[in-house]
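S.K.: please find the sequence and the predicted model below.
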Amino acid sequence: MNEIEMGHLRRCVELATEALAEGDEPFGSVLAAADGTFLAEDRNRIAGGDSTRHPEFELARWAAQYLTPEERSTATVFTSGEHCPMCSAAHAWVGLGRIVYICSSAQLGEWLTEWGVPPAPVKSLSINEVAPNIPVEGPVSELVPQVQELHRKLHLRSV
């Protein structure tokens, strides 16, 4: 990871923190061009009742509307947590490139089990189980404790 990429990942943590403060689950994502230039960002927005309002899904939609197929294929999505199956599929269907995540779905699943949180309605799968040709990097261990703390705050306040 170079400093530009780490900056995008730190922004993902900021967006996840913002999501938590707004009553959403703590997820945030940044879309960057091949040269590292910031393109777009979003945070989780499911508190309104639409459980598909994940930032990775929104960025896939944004990319499909505003980027050429070539630009999409060389772009990178940086995100606080590994894509869920829905977001992995959206990413692949619009032809986005690399994904870099801070914490994995397996890590999040372990934390949730430890905290006694019931399982989600959709099975957790790694990105490459859903979209096998997407280059994936993560977890990014130096930022994992920050993301874990955000999820701990979410789930321990609802107990």
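M.R.: Cool, got the structure. Residues are numbered from 1 along each chain as shown.

S.K.: switch to C-alpha atoms for all contacts and neighbour counts from now on
M.R.: Noted.

S.K.: what about Glu5, how many neighbours?
M.R.: 16 (other Cα atoms under 10 Å).

S.K.: list the buried ones in stretch 85-95?
M.R.: Pro85, Met86, Cys87, Ser88, Ala89, Ala90, His91, Ala92, Val94, Gly95 (16 or more other Cα atoms under 10 Å).

S.K.: didn't the first one look like it was pressed against Val130?
M.R.: Yes - if you go by Cα atoms under 8 Å, Pro85 and Val130 touch, sitting 6.2 Å apart.

S.K.: circling back to that earlier point, check the buried residues of stretch 85-95 and tell me the two furthest apart.
M.R.: Pro85 and Gly95 (15.4 Å; Cα to Cα).

S.K.: assumed Lys123 was part of a strand.
M.R.: No - counting by DSSP: H, G, I helix; E, B strand; the rest coil, Lys123 is not part of a strand but coil.

S.K.: the structure to be compared is supplied as follows:
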Amino acid sequence: MGRIVYACSSQQLNEWSYAFDWPESPIEPLPIQAIIRHVEVDGPAESLIEEVKQMHIENFQRKNT
């Protein structure tokens, strides 16, 4: 497997969920390094954090209105 690149972490999503009082995810928030070893990992992409956060907010609002 090659390099893994991600925009935001499950930890960040959990922090946003807690801050906005969203329901807890049924998925265990594991860092990618706990899933796969010996690969190059780049992330989170600091320049995309606010954009990704806004996408999660809009998705949650769309599902719950």
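M.R.: Perfect, thanks for sending it. Predicted model only: the values in this text are computed from it and were never measured.

S.K.: any idea what the TM-score comes out to?
M.R.: Superposed pair, TM-score by TM-score structural alignment, normalised by the length of the second structure: 0.83. Supporting alignment: 64 aligned residues with a Cα RMSD of 1.4 Å.

S.K.: residues in contact with the longest helix that the second structure contains?
M.R.: The helix that spans the most residues within the second structure, counting by DSSP state H, is helix 49-63. Contacts to helix 49-63 of the second structure, defined as Cα atoms under 8 Å, 6 or more residues apart in numbering, come from residues Ala7, Cys8, Leu13, Trp16.

S.K.: CSV for those residues, including neighbour count, secondary structure and distance to Glu40 of the second structure?
M.R.: Formatted as CSV, the contacts of helix 49-63 of the second structure follow (neighbours: other Cα atoms under 10 Å; DSSP: H, G, I helix; E, B strand; the rest coil; distance: Cα to Cα, whole Å):
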residue, neighbour count, secondary structure, distance to Glu40 of the second structure
Ala7, 14, coil, 15
Cys8, 17, coil, 16
Leu13, 16, helix, 22
Trp16, 15, helix, 26
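
S.K.: for the first structure, just list every one of the helices.
M.R.: Secondary structure of the first structure (DSSP H): helices at 3-21, 55-66, 69-74, 85-94, 105-114, 127-130, 144-157.

S.K.: give the buried residues for the fifth one.
M.R.: Across helix 105-114 of the first structure, burial judged by 16+ other Cα under 10 Å covers Ser105, Leu108, Trp111, Leu112.

S.K.: read off where it ends up in the second structure.
M.R.: The aligned range for helix 105-114 of the first structure in the second structure is 10-19, by TM-score structural alignment.

S.K.: so which residue is dead centre in the first structure?
M.R.: Thr79 (3.6 Å; Cα atoms, centre = their mean).

S.K.: which residue in the second structure lines up with it?
M.R.: So, by TM-score structural alignment, Thr79 of the first structure is left unmatched.

S.K.: leaving out chain neighbours, which residue sits closest to Thr79 of the first structure?
M.R.: Ser29 (4.2 Å; Cα to Cα, 6 or more residues apart in numbering).
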